[in-house]
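J.: got a predicted structure plus its sequence, pasted below:
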Amino acid sequence: MTSTLSYSRDSPAPQRPGTFIVFEGGDGSGKSTQARLLRDRLLELDRPVTLTREPGGTDIGERIRALVLDHGQGEIDAHTEALLYAASRAAHAHQLIAPKLDAGRIVICDRYIDSSAAYQGAGRGLGEENITNLSRWATEELLPDITVVLSVDVADARRRMADRGAADRLESEPDEFHLKVQESFRSLTSDATSGRIRVDGTGEPHEVAARVWEAVAPVLREEGTR
């Protein structure tokens, strides 16, 4: 079963003046690099922008990040892992993302709800819909305006991770796990109305950044008119 998350809501959600952009994809897909490059481009254009990440973004979120990603924290079963991610996301949404959007800023987030659907829902076998619904409850339906899903094959991703050194708990999972995650992200972009755009993550960072800009520019042009 694939995640049911889309960016249409069953009930009205607050209309915020800011724009919420999320980068998703498997480990080694280039999310963090592209999120920073988009932030830098927007700063050059004098746009008010905040870059953040998951898990993390708040004091409690960063502490949870260490629990779920660092080695040596003891056994963390799949359900506990999923709930820790949801707790970090709840703090992130309420303490940082929503206030920044209410202030009219562009918020760029490195990972969000789709990552939990892919990693804990598909990778851990807890069910993408279950995990998506948990995150929607935790964030009170604070959903992105657009999600950029960067796509690279697992072999390329592994090479990139090897180049950058030590792997965290999830990066250290076997290829079978990462293939499930990749397939989940692929399925999420199969619906053209979902608010997600699949972007080829192969090539030099500036080449990928040009594709990302092409994807997000229409949403940014609409900013302030929604």
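T.: On my side now, so go ahead. Fair warning: this is a prediction, and the values are worked out from it, not measured in the lab. Residues are numbered from 1 along each chain as shown.
J.: from here on, just use CA atoms for contacts and neighbour counts.
T.: Noted.
J.: those strands in this structure, which residues are they?
T.: Using DSSP state E, the strands of the chain run over residues 19-24, 49-53, 106-110, 146-151, 196-200.
J.: could I get those as TSV with mean neighbour count?
T.: Formatted as TSV, those follow (neighbours: other CA atoms under 10 Å):
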stretch	mean neighbour count
strand 19-24	25
strand 49-53	20
strand 106-110	24
strand 146-151	24
strand 196-200	21
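J.: looking at these, which is closest to A209?
T.: Counting by CA to CA, A209 lies closest to strand 196-200 out of the strands of the chain; the figure is 9.7 Å.
J.: and the closest one, what does it pack against?
T.: Contact analysis of strand 196-200 by 3 or more CA pairs under 8 Å, 6 or more residues apart in numbering; DSSP states H and E lists strand 146-151, helix 205-221 as its packing neighbours.
J.: could you single out the most deeply buried of the ones you listed?
T.: strand 146-151 (a mean of 24; mean count of other CA atoms under 10 Å).
J.: just checking, what packs against it?
T.: Other helices and strands packing on strand 146-151, by 3+ CA pairs under 8 Å, 6+ apart, are strand 19-24, strand 196-200, helix 205-221.
J.: now do the shortest one against helix 205-221, angle only.
T.: The one in question is strand 196-200. Using axes from the mean of the first three to the mean of the last three CA atoms, to 10 degrees, the inter-axis angle of strand 196-200 relative to helix 205-221 is 160 degrees.
J.: put this beside the first:
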Amino acid sequence: MSKAGKFITIEGTEGVGKSTNIAFITQWLSDKGIEIMHSREPGGTPLAEEIRELLLNKRDEQVDSRTELLLMFAARCQHVSQKIRPALDAGHWVLSDRFTDASYAYQGAGRELGFERLEELDDWSLQGFKPDLTIMLDLPIEIGLERAEQRGEKDRFESEQIEFFKRVRDGYLAIAKAEPERMKVIDATGSIKQVQQQIEKVLSEFYQVNSPAINKAEL
């Protein structure tokens, strides 16, 4: 699918440093004359943000894994149609904190729904729409959860058991193995400088291929 702008996503399990490195990616691209529109999942539009609250809030009622998955894709469809596609069609670059890979990892692998049925839902709802580049920050689960503990009160996902997150990480790595050209795995165990050196290498290669048609966006 042809897009005028470029769509970059950042993925990873809890505590891998997404927020810090989103700021780094934004600054790096800004230095190249690219203005980035930020978004996140679940969320990104008023309706999708309401669905986010439904998904993240703790509740006494058990949330069925299929319900969770369908809500994720409901929010995503709204996000893509109302925010991401219009921005890309206008020539803007979009950077999202998570996207469809998160559903494969969290619901497909973590909730053990499997990838096959999820692929059917993905194909039907998004019709082949994917990021141009995905940066996956990879960290041993124990280290990531220890870092996440410092953020304060946990949401419904963050409260899951360690085995769940191990399956999530395995899910992400399976996607990276299947789509190495799109998803780039960054070893997030080192210092911030070491991590960002890896990210910069990925961005430099991506920029060299995609820089000719860059236009600064009024966002």
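T.: Yep, that arrived. The structure displayed is predicted, hence computed values, not measured ones.
J.: after superposition, what is the TM-score?
T.: TM-score of the superposed chains, computed with TM-score structural alignment, normalised by the length of structure 2, equals 0.90; 213 aligned residues with a CA RMSD of 1.7 Å.
J.: of all the helices and strands packed on strand 196-200 of structure 1, which one comes closest to S88 of structure 1?
T.: strand 146-151 (19.4 Å).
J.: corresponding residues in structure 2 for that closest one?
T.: Mapped onto structure 2 using TM-score structural alignment, strand 146-151 of structure 1 covers residues 133-138.
J.: check which residues of stretch 172-181 of structure 1 are buried.
T.: Buried residues in stretch 172-181 of structure 1, counted by 16 or more other CA atoms under 10 Å: 172, 177-181.
J.: cool, stretch 114-121 of structure 2 as well?
T.: Going by neighbour count (16+ other CA under 10 Å), the buried part of stretch 114-121 of structure 2 is 115, 118.
J.: could you measure the counterpart of A103 of structure 1 in structure 2 against K6 of structure 2, distance?
T.: By TM-score structural alignment, A103 of structure 1 lines up with A90 in structure 2. Per CA to CA, to the nearest Å, A90 of structure 2 is found 10 Å from K6 of structure 2.
J.: among the buried residues of stretch 172-181 of structure 1, which pair sits farthest apart?
T.: Farthest pair in the buried residues of stretch 172-181 of structure 1 (CA to CA) is S172 and K180. Separation: 14.3 Å.
J.: spatially speaking, which residue is in the middle of structure 1?
T.: R111 (1.9 Å; CA atoms, centre = their mean).
J.: need the residues that contact stretch 190-201 of structure 1.
T.: 5-8, 29-30, 145-152, 188-189, 208, 211-212, 215 (CA atoms under 8 Å, 6 or more residues apart in numbering).
J.: tell me the gap between it and the middle of its chain.
T.: Distance of stretch 190-201 of structure 1 from the chain centroid (CA atoms, centre = their mean, to the nearest Å) equals 13 Å.
J.: how long is that stretch end to end?
T.: Start-to-end, stretch 190-201 of structure 1 (CA to CA) is 17 Å.
J.: likewise stretch 131-145 of structure 1?
T.: Using CA to CA, one end of stretch 131-145 of structure 1 lies 20 Å from the other.
J.: what do you get for stretch 161-168 of structure 1?
T.: End to end - CA to CA - stretch 161-168 of structure 1 spans 10 Å.
J.: cool, and stretch 187-205 of structure 1?
T.: Termini of stretch 187-205 of structure 1 sit 25 Å apart (CA to CA).
J.: how near is the equivalent of G123 of structure 1 over in structure 2 to I162 of structure 2?
T.: Residue correspondence to structure 2 (TM-score structural alignment): G123 of structure 1 is matched to G110. Remark: distance between G110 of structure 2 and I162 of structure 2 (CA to CA) = 10 Å.
J.: again, but for F7 of structure 2
T.: Note on F7 of structure 2: its distance to I162 of structure 2, by CA to CA, is 31 Å.
J.: show me which positions of stretch 40-48 of structure 1 end up buried.
T.: Going by neighbour count (16+ other CA under 10 Å), the buried part of stretch 40-48 of structure 1 is L42.
J.: same question for stretch 177-196 of structure 1.
T.: Counting neighbours by 16+ other CA under 10 Å, the buried set in stretch 177-196 of structure 1 is 177-182, 184-186, 188-189, 194-196.
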